[in-house]
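Student: I'd like to go over a predicted model; first the sequence, then the structure.
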Amino acid sequence: MWLEFFLSVSNKCTFTGPASTDDIIAVEKQFGVKLPEEYKGIILETNGVKESYELGLIWSLERVIEENLRYREQFFKTYYMPFDSLLFFAESGIGDLFAFPIINQIVCKEDVFVWNHDDDSRRWVAPSVSKYVEWWLNGCIKI
């Protein structure tokens, strides 16, 4: 279902094999959050989606862990507001990252925000992962 959705938006998407429920549980435990249902459905079908230029449209869960741990290190705390309220899952290709909002240890909405690495702003861009994919690939999201 999700592979067909991605390909209906862009025929340049490439996919990796699916993640397991245990992989999802590991991410949820690592960051003490509950991931959005739509996102889990995507990850259970493909553990990562790339688009043209190898852009990480949806990161693998391994990369989600790696990048989110990196952005929570002391170096970034020196220059930016804390990232504990965001769970990054994708990249723009120019340094900005897409994330789910975290409130009280819960990804409380399916909404997607973009973090701007230049000015440290965080801005709403889509009501769900599927809309983020559609709007990003169709050029509706401007960053």
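Tutor: Now that the structure is in, tell me what you want to look at.
Student: make it CA atoms for all contacts and neighbour counts henceforth
Tutor: Noted.
Student: other SSEs contacting the helix or strand hosting Glu66?
Tutor: Element membership for Glu66, per DSSP states H and E: helix 61-71. Where contact means 3 or more CA pairs under 8 Å, 6 or more residues apart in numbering; DSSP states H and E, helix 61-71 is packed against helix 21-31, strand 86-91.
Student: Included below, for side-by-side comparison, is a second structure:
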Amino acid sequence: MTLTDFVNLVTETEQTHPVWFDLNADKTASDRAIVASQQSLGLRFPNEYVQFIKKYGGGYFAFSIVYSLDNASDFNIIEINKRKSSLHKNYFLFSENGCGDFYAFKIVNNCCLPEVFFFDHEISAWSKTNYKNLFSFLSEVALAHS
């Protein structure tokens, strides 16, 4: 799914289900904040994540949460990844399901791959999902409820 496809889906969903977007989102990320964060972490974010945080910020997003670069947020991606470092050696957490499980991008050669991985806390194991990128993940997890 491309950014254009995703934006169109979000716009349509906001029109048909505006209440899904009533919770305040985190602040959008600037290019400067994105570059500084990537340099600080020593890794590169997937393009879809960068596009998402620049347009939507993060935090509450319909039926999901996307970690953001907003320093004032409870969903700050850098702080969460520091706190949860013991469970994600080669993964960069970007979301959770509220039940102790996490969604992440796998890190290879200091680059986050676009594919989405899932951490099941009950068995302490990672598995690859069918989501090719953040947009396909959010289209099903955050926006596909009727």
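Tutor: On my side now, so go ahead. Please read all numbers here as calculations on a predicted model, not as lab measurements.
Student: what's the TM-score here?
Tutor: Superposed pair, TM-score by TM-score structural alignment, normalised by the length of structure 1: 0.76. Supporting alignment: 128 aligned residues with a CA RMSD of 2.3 Å.
Student: wait, which of the helices and strands packed on helix 61-71 of structure 1 is closest to Leu57 of structure 1?
Tutor: When the helices and strands packed on helix 61-71 of structure 1 are compared for distance to Leu57 of structure 1 using CA to CA, the nearest one is strand 86-91, at 5.4 Å.
Student: on contacts alone, who are the packing partners of that closest one?
Tutor: Against strand 86-91 of structure 1 (3+ CA pairs under 8 Å, 6+ apart) you get strand 55-58, helix 61-71, strand 97-101.
Student: tell me the contacts of the residue most central in space within structure 1?
Tutor: For structure 1, the residue sitting closest to the mean C-alpha position, by CA atoms, centre = their mean, is Phe89 at 2.0 Å. Counting by CA atoms under 8 Å, 6 or more residues apart in numbering, Phe89 of structure 1 makes contact with Ile58, Trp59, Val64, Leu97, Phe98, Ala99, Phe100.
Student: Recalculate using a threshold of 6 Å.
Tutor: Trp59, Val64, Ala99 (CA atoms under 6 Å, 6 or more residues apart in numbering).
Student: What of Gly58 of structure 2?
Tutor: Ala25, Asp26, Val66, Tyr67, Ser68.
Student: Quick check: of those residues, which has the highest neighbour count?
Tutor: Ser68 (32 neighbours; other CA atoms under 10 Å).
Student: Alright, calling it a day.
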